[in-house]
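Engineer: Pasting a predicted model and its sequence here:
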Amino acid sequence: MQTNRKQVTIAMLIATFLAAIEVTIVSTAMPRIASELGGLQFISWVFAAYLLTSTVTTPIFGKLADLYGRKVVFTVGAALFLLGSMLSGLSSSMHQLIWFRALQGLGAGGIMPTTFTIIGDIFPYEQRAKVQGWFSSIWGLSGLVGPLVGGFLVDYVSWRWIFYINLPFGLVSVIMLWIFLREEGDSRERKIDYLGVLTFSIAVASILFALSTGGTVYSWGSAIIIGLFLVGILFLLIFIWVEFKAEEPMLPLELFKIPSILVSNLAALLSSGILIALNVYLPLWVQGVHGRGATGSGLTLLPMSIGWPIGATLGGRLMLKVGPRKTAVLGLILILAGNVSLAFISQTTPDWVLSVIMLIIGFGFGFSMTVYTVIVQSSVGWNLRGAATASNTFLRSLGQTIGVAVFGTLFNHYMKVFMMGHAEVKNINVSDLNRLLDPHNIGQIPSSVMKTMREALVYGLHHIFLILVGIAVLALLFVFRLPSSKPEAVAVSKDLKEA
């Protein structure tokens, strides 16, 4: 039986939607969950546990998909994700929920790269860009639907159903994949790079844990954070040595000798850093500087979720006409233009201007991110496509994780610099910012203090936006190195041809 592209695509769209909606739907329910389970101080770990395990396992599952086939690995990932979902719904304490979310993240690390890899397998280059645009639309749709579905379930059913709802859809996706996807057999002897998996997991987990807790749970100069970074760097060096020696490396480092893959991954890393900064700091501007509520900040970000899928769809078509390089350059120019605009906004800038800026940036991400995925998938053959796709997914997650840590540290630094120059606020801790800027506290805090704190906030955010401009310029310089034509035309190293 031949592969039924339509049915397989539907199955992968369902799986992608489940993984994409997980973040937004859980965010909506967390206040109710914390109220029922207790442990309000551990809320951030509900998200961090999921991010940590999914990021670590993404490249591992990507390589396993090359060794054992897409269906088997996808099924394993889906099984872990659904088991984690069911147990999360049954959680009776915040600690249990954190552990079960980590299990859910393990599964997500298998679902996402394998999903994109399967699409890369069943569609030729000429159709790949268009289909990837559909998948980008799913991410945009999840940003719109997630809060609505989460709010409905929390208010009228139970927060536990935000996890249970994954079960029937996940099972349908797996069943459809086994029925409609046909994979060619592979008679090669399979050798798993266990040492590579172990050293990679320790290295990435240590670094991500340090980035996630540094400056919040622990100070950056504390022994535990320094120790985690040292362990991470040590095992990263060991991992690189192991991969050069391994007969079947977990992450073939030769992939990064292919210019199109190297450039796409670096651009994706930088772009993801910009993305997380916008999601974190633009709402802070809307709420802290303009004095709007959470709904107002969400509406300001909404145009990006609309522009992204439209840009991805248009970018897929444009890529076939003008080539991947020009399409990605256009995307980065739009991202750069949006961030330059943010660098010049003031306290009097209307909210609708911010919405227009985010729409432009959304178009930019749609154009560029689609190109990165298609190029990486199209630069290698079947036996390396899983690892190549996973490398791109991994670096996107890494970019967001690093971005959260770096931008958080820089923002606090700039805030402190400003506040030290103003006597009325120099003894106030930056962590008290939310309390000071809460509209309910107006009248309880001297107006001079409130005004100065808002000025400090503007000062800190403007510096963040200026840094984003620099990162966008750097990413733009990278994408000028992308191929101007179909990626298959890029020369592949001898080692990779023999793999």
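Structural biologist: The structure has been received and is ready for your questions.
Engineer: only C-alpha atoms for contact and neighbour calcs from this point on.
Structural biologist: Noted.
Engineer: Which helix or which strand is home to the closest residue to Met30 other than its chain neighbours?
Structural biologist: What sits nearest to Met30 in space, not counting adjacent residues and going by CA to CA, 6 or more residues apart in numbering, is Ile43, at 7.3 Å. Element membership of Ile43 [criterion: DSSP states H and E] is helix 43-68.
Engineer: List the buried residues for that helix?
Structural biologist: By neighbour count on 16 or more other CA atoms under 10 Å, the buried set for helix 43-68 is 43, 45-67.
Engineer: chain center to it, what's the gap?
Structural biologist: Helix 43-68 sits 12 Å away from the centroid of its parent chain (CA atoms, centre = their mean, to the nearest Å).
Engineer: After it, which helix or strand is next? Please name it.
Structural biologist: Using DSSP H and E, the helix or strand that follows helix 43-68 in sequence is helix 70-89.
Engineer: by how many degrees do that following helix and helix 43-68 diverge?
Structural biologist: 160 degrees (axes from the mean of the first three to the mean of the last three CA atoms, to 10 degrees).
Engineer: Next, the angle from the next helix or strand after helix 70-89 to helix 43-68.
Structural biologist: Once the chain leaves helix 70-89, the next helix or strand it forms, by DSSP H and E, is helix 94-122. Angle, helix 94-122 to helix 43-68, by the same axes, to 10 degrees: 30 degrees.
Engineer: here's the one I want to compare it with:
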Amino acid sequence: MVTKDGTTGAAASPVSAAEVAAPAEAGGLGFSHRQIMITMSGLVIAMLLAMLDNMIVAPALPTIVGELGGLDHLAWVATGYILASTVSTPIWGKLGDLYGRRIIFISSVVIFLVGSVLCGMSQDMTQLIAFRAIQGLGAGGLMVGVMSIIGEMIPPRDRSKYQGLMMAVMPVAMIGGPLIGGFITDNLDWRWAFYVNLPLGVVTLVVCWITLGKLPKGAGKARIDWLGSALLTVWITALVLITSWGGVQYDWGSAQILGLAALTVVAFVAFIVVQRRAAEPIMPLRVFNSLNFNLAGGLAFISGFAMFGAIGFLPQFQQFVQGTSATNSGLLLAPMMVSAMIVSLGGGLLISKTGHYKALPIAGTVLITISLALFATMDVNTSTFMSGVYMAILGAGMGGLMQTSTLIAQNSIELRDMGAGTGASTFLRNMGSSLGISLLGAVYVNHLTDSLVGAGVKDISTSATSMTPQSLRALPEAARHIFQQAVTDGVTALFMWGAVVAAVGIVIAVFIRQVPLRGGPAAAIKEAELVEASA
């Protein structure tokens, strides 16, 4: 007896031949390799837009804050973007299921570009934060749209080699972003850090409008689950605020944090109830019936947690302790990005050729755990070469994990839920990123300030929050060493906690089952036998 996730067993719920055959149609839309590659060019540019934006903006932020004011609200320039992107991801995915990928994806690109223009026109920090949220709203649709379109165009057996191409975008974004952002800030107006999205966005719109016409249009008659969308927004926002404000702006036991915690729980429970009853839920709970889907979601969460934890805080160590510039710290991430790209592309080809994928997430989580544990051993004398070796190991682990977790998730759901399922998986990765940044950031700040207190530094707030690499170099050698040691203590502590989280991922990866990928020879034979037996 065949179960819905492709395994066999007498105790599992049976699936009819029609139900088994239907998901195999995913990717059977008549796209030739040439058409797929042309379409992929537009999708790669869209993914580049989503990834490149933050990397370009980061070097410009000191100049932006200096011109617009509002240093106290600086964190919200990033938080507003991430929050809007995370909240909107599952909504975009479901809209794609209902109304078709093409129009929904193009709409997300337009919203992202409108947000970019508005950000460039901002006159104060309040406007910039609001417009960054609009940008994030569009970015959520870019990410889930790309993966959903690939999932609809290409069968899982062939999908991995195309998804691996997306990893090539990461080195371009992570390395090129700071260089472009630094050049714009130094030679042009900071507003061009946002306007630079326009030419890339126009190319994406033209290519996708022309090439995505063969995708299903969607029913277009179903009602949107507005109540579910609202509840989803409430509990995610409350949760992100807890992790952003807890222990920093408010004490963990304060009325504000406890109130947000209560709001998170109540809104989440209400969201689950609504999803069970809605005719077209924004996040269909049936996608979580597959064990493999849930395990892949756990891996997506951990990959987001580990990747953004590393990328977010490594520059602190590189700039304050190793003495690199802001632009060069972006270049020093190259070993991680290049190894991630190589392993992702190689792993995608291997999966496409053999149909076997279980070894990749296991190896990926092991490598991530090892690399984070190695980062936790760094001291003030660690060279850029050794940290580069650790980054290469981390990148190899990410390359084996990120696209594989998406592939496993998509192989575990039916075509009708491709957008919602991909959105749920991307949502979990974004949540991992958001929580990783905020929780590991709290660990970093606490250990840094504790180290300064232990060293007898009097004005902790001024020393910790107002220090820049330039001002650090102006300090006496003894004071400079104290601060560098404090930064090292904070960074190594957060990496140790990151290694603990990554180790949980190893356990999750071990329990993933090797289910045949739809579109491969073995899957086609089994489906043909089931159809013949049912006739």
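Structural biologist: Happy to help now that I have it. Predicted model, so just to flag it, every value in this text is computed and none were measured.
Engineer: picking that back up, which residue of structure 2 is paired with the residue nearest to Met30 of structure 1 in the alignment?
Structural biologist: Using TM-score structural alignment, the partner of Ile43 of structure 1 in structure 2 is Leu74.
Engineer: roughly how far apart are that match and Phe483 of structure 2?
Structural biologist: From Leu74 of structure 2 over to Phe483 of structure 2 the distance is 23 Å, taken as CA to CA, to the nearest Å.
Engineer: ok, now Leu407 of structure 2?
Structural biologist: In this view, Leu407 of structure 2 and Phe483 of structure 2 are 44 Å apart by CA to CA.
Engineer: His33 of structure 2 now?
Structural biologist: Distance of His33 of structure 2 to Phe483 of structure 2, computed by CA to CA: 55 Å.
Engineer: So which of the two has more stuff around it?
Structural biologist: Here His33 of structure 2 and Phe483 are compared on neighbour count by other CA atoms under 10 Å; more neighbours surround Phe483, at 24 against 10.
Engineer: Would you confirm that that one contacts Asp450?
Structural biologist: No: between Phe483 of structure 2 and Asp450 no contact is recorded; they are 11.3 Å apart, counting by CA atoms under 8 Å.
Engineer: Which residue in structure 1 aligns with Gly421 of structure 2?
Structural biologist: Gly421 of structure 2 maps onto Ala388 in structure 1, by TM-score structural alignment.
Engineer: What is the distance between the helix or strand that match falls within and the centre of its chain?
Structural biologist: According to DSSP H and E, Ala388 of structure 1 maps onto helix 382-420. Here helix 382-420 of structure 1 is found 9 Å from its chain centre; the criterion is CA atoms, centre = their mean.
Engineer: which other residues reach whatever helix or strand comes next after that helix?
Structural biologist: Downstream of helix 382-420 of structure 1, the next assigned helix or strand under DSSP H and E is helix 433-437. Residues outside helix 433-437 of structure 1 that contact it (CA atoms under 8 Å, 6 or more residues apart in numbering): Gly288, Gly291, Asn441, Ile445, Met450, Met453, Arg454.
Engineer: what range in structure 1 does stretch 226-235 of structure 2 sit on?
Structural biologist: The aligned range for stretch 226-235 of structure 2 is 194-203, by TM-score structural alignment.
Engineer: Go through that stretch and flag the buried ones.
Structural biologist: Across stretch 194-203 of structure 1, burial judged by 16+ other CA under 10 Å covers Leu195, Gly196, Val197, Thr199, Phe200, Ser201, Ile202, Ala203.
Engineer: contacting residues for the second one?
Structural biologist: For Gly196 of structure 1, the set of contacting residues under the criterion of CA under 8 Å, 6+ apart consists of Phe239, Val242, Glu243, Pro249, Met250.
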